[in-house]
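In: pasting the sequence and the predicted coordinates here, then a few questions.
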Amino acid sequence: MTGRNTKKTRRKYDAGFKEEVLKMVASGRPVAEIAQALGVGDNLIYRWKNAAKSEKAKSSNLHNGSTHPPDTFLEIERLKSELRRTEQERDILKKALGILGRGI
């Protein structure tokens, strides 16, 4: 062995480049072909693809109502308490009708 330092440095790719690669993949071109043409590893493209998919899933979960913005949360709590109060009033009126109905 020689005494050289053979440490590899990682190349960094900006978001625009990654998006272009993912558009190429989405258009139907084979990953291997894209990787060879751009000098990027196949596995790296697959990692970018999976990361984009998980980000999309996260954002869709956020918009599907699994987590509510604070204003929406407060509105839901207010409506729940109003519903409980209205149900109690209804139950009281049912009991009153039952009591008054027996006397007739």
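Out: Noted; the coordinates are in hand. The structure displayed is predicted, hence computed values, not measured ones.

In: only C-alpha atoms from now on, for both contacts and neighbour counts.
Out: Fine.

In: for Lys18, give me its contacts.
Out: Residues touching Lys18, when contacts are defined by CA atoms under 8 Å, 6 or more residues apart in numbering, comprise Trp48.

In: which SSE is it in?
Out: Assignment of secondary structure by DSSP states H and E places Lys18 within helix 15-26.

In: who touches Ile34 in this structure?
Out: Applying CA under 8 Å, 6+ apart, we find Ile34 in contact with Val21, Met24, Val25.

In: try it against this one:
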Amino acid sequence: MTKRQRRTFSSEFKVDAASLVLDQGYSISEAARSLDIGDTALRRWVDQLKIERGGETPTVQALTPEQKKIQELEARI
């Protein structure tokens, strides 16, 4: 059995992928299949982008530039 290497994705890719679902009407499974990523990962990104668009600062690494800046500023305090 071969071990599958963990892939990493940029914040921009995550936002673009989640936007397919939120803004363009794709289902999570359609978007995940077309981007060759897992449904679960895409579902997390969609949920996180919804939170960030709602103005809430996420507890994990932010996706949007605005929320990244907020996290940086909060870390300084």
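Out: Yes, it's here. Here the structure is a predicted model, which is why all the values come from computation and not from measurement.

In: follow-up on the earlier one: the next helix or strand after the helix holding Lys18 of structure 1 against structure 2, how far on average?
Out: Toward the C-terminal end, the helix or strand that comes next after helix 15-26 of structure 1 (DSSP H and E) is helix 31-38. Compared with structure 2 after the fit, helix 31-38 of structure 1 shows a mean deviation of 0.8 Å (mean CA distance after the TM-score superposition for structure 1).

In: just tell me the aligned range of helix 31-38 of structure 1 in structure 2.
Out: Using TM-score structural alignment, helix 31-38 of structure 1 lines up with residues 28-35 of structure 2.

In: and the most centrally placed residue in structure 1, how far is that from Thr72 of structure 1?
Out: Residue closest to the average C-alpha location in structure 1 (CA atoms, centre = their mean): Lys58, at 1.8 Å. Lys58 of structure 1 sits at a distance of 19 Å from Thr72 of structure 1 (criterion: CA to CA, to the nearest Å).

In: ok, now Thr9 of structure 1?
Out: When CA to CA is applied, the distance between Thr9 of structure 1 and Thr72 of structure 1 equals 47 Å.

In: got it, and Ser60 of structure 1?
Out: Taking CA to CA as the measure, Ser60 of structure 1 and Thr72 of structure 1 are separated by 17 Å.

In: mean deviation of the lengthiest helix in structure 2 from structure 1?
Out: Ranked by number of residues, the top helix in structure 2 under DSSP state H is helix 39-53. Taking mean CA distance after the TM-score superposition for structure 1, the mean distance separating helix 39-53 of structure 2 from the aligned residues in structure 1 is 1.6 Å.

In: which parts of that helix are buried?
Out: By neighbour count, and taking 16 or more other CA atoms under 10 Å as the criterion, the buried residues in helix 39-53 of structure 2 are Asp39, Leu42, Arg43, Trp45, Val46, Gln48, Leu49, Glu52.
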